[in-house]
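Undergrad: Model the following, please.
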Amino acid sequence: MNENMAECVANPTKCKLLLEIYSKGQATAKQLTDTYSDITHATLYRYLKKMTADGILKVVAENQIRGTVERVYAVADDLLMDMQRMVEENNGPAYMMLFTKFVMGLTEEFRQYTSRSDINLLQDGSGFSVAPIYATTEELTAALTEMGKIIEPLLTNEKTPERDLHNIAIITTPPKKEKK
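TA: Sure, this is the predicted structure:
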């Protein structure tokens, strides 16, 4: 797992951009701005430039729009191959590094939220929980598939004044083995 990717996953803003581009297949800066109005133009363009230079994103098209060039971004093939290689090689250290950065990104989102003066813990739709379960791999896969079906319709929702951006992070811990 490449360090640039791990840093990207740890940064909540970069991670949002990466996930949005990945889920849509490709996106322009304008589309990303429309989705994430909380990200300033300067920050957006700085991150897109850095993520492209780091090999996380690639420019798949350039469209001439009124005297300027609009770039269309997609997730770099190398990045997807790195993820696939990590799984194929069963690379525990790379997996741990990616997970650590993922958790750090979530921690930063909660830190930013709890630092604000206008939070409402009951009304803002934030929370976390743990549900210890015993399951076979097949049962676990079936449950996660069902959760994905529940969330799927929300993935196509557009930003509106009534809709706030939330990230749903699902972590399935490794199986605990009892000591013999």
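Undergrad: going forward, measure contacts and count neighbours with C-alpha atoms only.
TA: Will do.
Undergrad: What segments of the chain are strands?
TA: Along the chain, the segments classed as strands by DSSP state E run 27-28, 57-65, 68-75.
Undergrad: Proceed likewise with the subsequent sequence, for comparison:
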Amino acid sequence: MDGTDLAKIVMNPVRMRIAQYLLLHEHGTTVQIGEELSDVPKASLYRHMRILEDAGLIQVVQENKKRGTVEKVYKLNQDNPLDSKEPGKEEIGQLIHSSLLGIMGEFQRYLKRDDVDPRKDMISLSSVVLLLSDEEFQEFFGKLGELYSSVLDHQPDGKRKPRKLTLISSPVTEEKKKKEGLGREERKC
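TA: The predicted model follows:
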């Protein structure tokens, strides 16, 4: 299986959500993942899990016997087959497209709920164009990584709730630089 095939497997929105779950929780059973992805039918979830396992993107780390069946505990494969492949323009474009569709899907599911309150839920959208050298940009990302690391291991305490923060670094076209210049655009709902 080449990098293009693997990229297509990963770029499915449901499989991306499975990978995100395993990234966040380190491991999980199909039942646990299904509780988080409650909008995905069970049969579809099992099919997506099998596809990810067959592709070598997730692996079974434990098997538990439960009521005459075997429950598998999965984790992301540390030897990710995608890591050894250099993605081409098409794969990168598909990954970006799929990621953005996944984010849009999460917002659609959020907006279908009865208890939607964007201000209370602190939904925001922020965009800024920074003028940084490659070294400054790497240092900036390093500091962001440290900030993320400082809160990644927080445990539930009654006040905390899951919050998803998506960071996208995108190119700035020459046309956009001329029209908009540097600065910040922020929208809070």
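Undergrad: returning to what we had before: most tightly packed of the strands of structure 1?
TA: Among the strands of structure 1, ranked by average contacts under mean count of other C-alpha atoms under 10 Å, first place goes to strand 27-28 (a mean of 20).
Undergrad: With structure 2 overlaid, how far apart is it on average?
TA: Once fitted to structure 2, strand 27-28 of structure 1 is off its aligned match by 3.4 Å on average (mean C-alpha distance after the TM-score superposition for structure 1).
Undergrad: Show me what that strand is packed up against.
TA: Counting contacts by 3 or more C-alpha pairs under 8 Å, 6 or more residues apart in numbering; DSSP states H and E, strand 27-28 of structure 1 packs against strand 68-75.
Undergrad: mean per-residue distance, the strand it packs on to structure 2?
TA: Mean for strand 68-75 of structure 1 is 2.2 Å (mean C-alpha distance after the TM-score superposition for structure 1).
Undergrad: Could you point out which of the strands of structure 1 sits nearest K159 of structure 1?
TA: Comparison of these against K159 of structure 1 by C-alpha to C-alpha identifies strand 27-28 as nearest, at 15.6 Å.
Undergrad: which residues touch that closest one?
TA: I21, E70, R71, V72, Y73, A74 (C-alpha atoms under 8 Å, 6 or more residues apart in numbering).
Undergrad: cutoff 10 Å now
TA: 17, 20-21, 34, 48, 59-63, 70-75 (C-alpha atoms under 10 Å, 6 or more residues apart in numbering).
Undergrad: What span of structure 2 is that strand aligned with?
TA: Counting by TM-score structural alignment, strand 27-28 of structure 1 lines up with residues 28-29 of structure 2.
Undergrad: Wait, R109 of structure 2 touches D115, no?
TA: No: using C-alpha atoms under 10 Å as the test, R109 of structure 2 is too far from D115 to be in contact (11.7 Å).
Undergrad: So which of the two has more stuff around it?
TA: Legend: neighbour count by other C-alpha atoms under 10 Å for R109 of structure 2 and D115, higher for R109 (11 against 8).
Undergrad: which residue in structure 1 lines up with that one?
TA: Match for R109 of structure 2 (TM-score structural alignment): Q112.
Undergrad: mind checking how far R50 of structure 2 is from S44 of structure 2?
TA: 10 Å (C-alpha to C-alpha, to the nearest Å).
Undergrad: Grab the most central residue of structure 2 for me.
TA: Centroid-nearest residue in structure 2, with C-alpha atoms, centre = their mean: Q20, separated by 4.6 Å.
Undergrad: my guess is that one meets E26, correct?
TA: Yes: with contacts counted by C-alpha under 10 Å, Q20 of structure 2 reaches E26, the gap being 9.4 Å.
Undergrad: overlap in contacts of the two?
TA: Counting by C-alpha under 10 Å, 6+ apart, the shared contacts of Q20 of structure 2 and E26 are L76.
Undergrad: With structure 2 overlaid, how far apart is the lengthiest helix in structure 1 on average?
TA: For structure 1, the longest helix by residue count, based on DSSP state H, is helix 92-115. Following the fit onto structure 2, the mean deviation recorded for helix 92-115 of structure 1 is 1.0 Å by mean C-alpha distance after the TM-score superposition for structure 1.
Undergrad: Run through the neighbouring helices and strands of that helix.
TA: Judged by 3 or more C-alpha pairs under 10 Å, 6 or more residues apart in numbering; DSSP states H and E, helix 92-115 of structure 1 is in contact with helix 3-10, helix 12-24, helix 77-88.
Undergrad: so can I have a markdown table of those showing distance to T40 of structure 1?
TA: Below are those laid out as a markdown table (distance: least, C-alpha to C-alpha, whole Å):
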| stretch | distance to T40 of structure 1 |
| --- | --- |
| helix 3-10 | 18 |
| helix 12-24 | 11 |
| helix 77-88 | 26 |
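Undergrad: Need the winner for burial among those helices.
TA: helix 3-10 (a mean of 20).
Undergrad: can you give me the angle that one makes with helix 92-115?
TA: In terms of direction (axes from the mean of the first three to the mean of the last three C-alpha atoms, to 10 degrees), helix 3-10 of structure 1 departs from helix 92-115 by 30 degrees.
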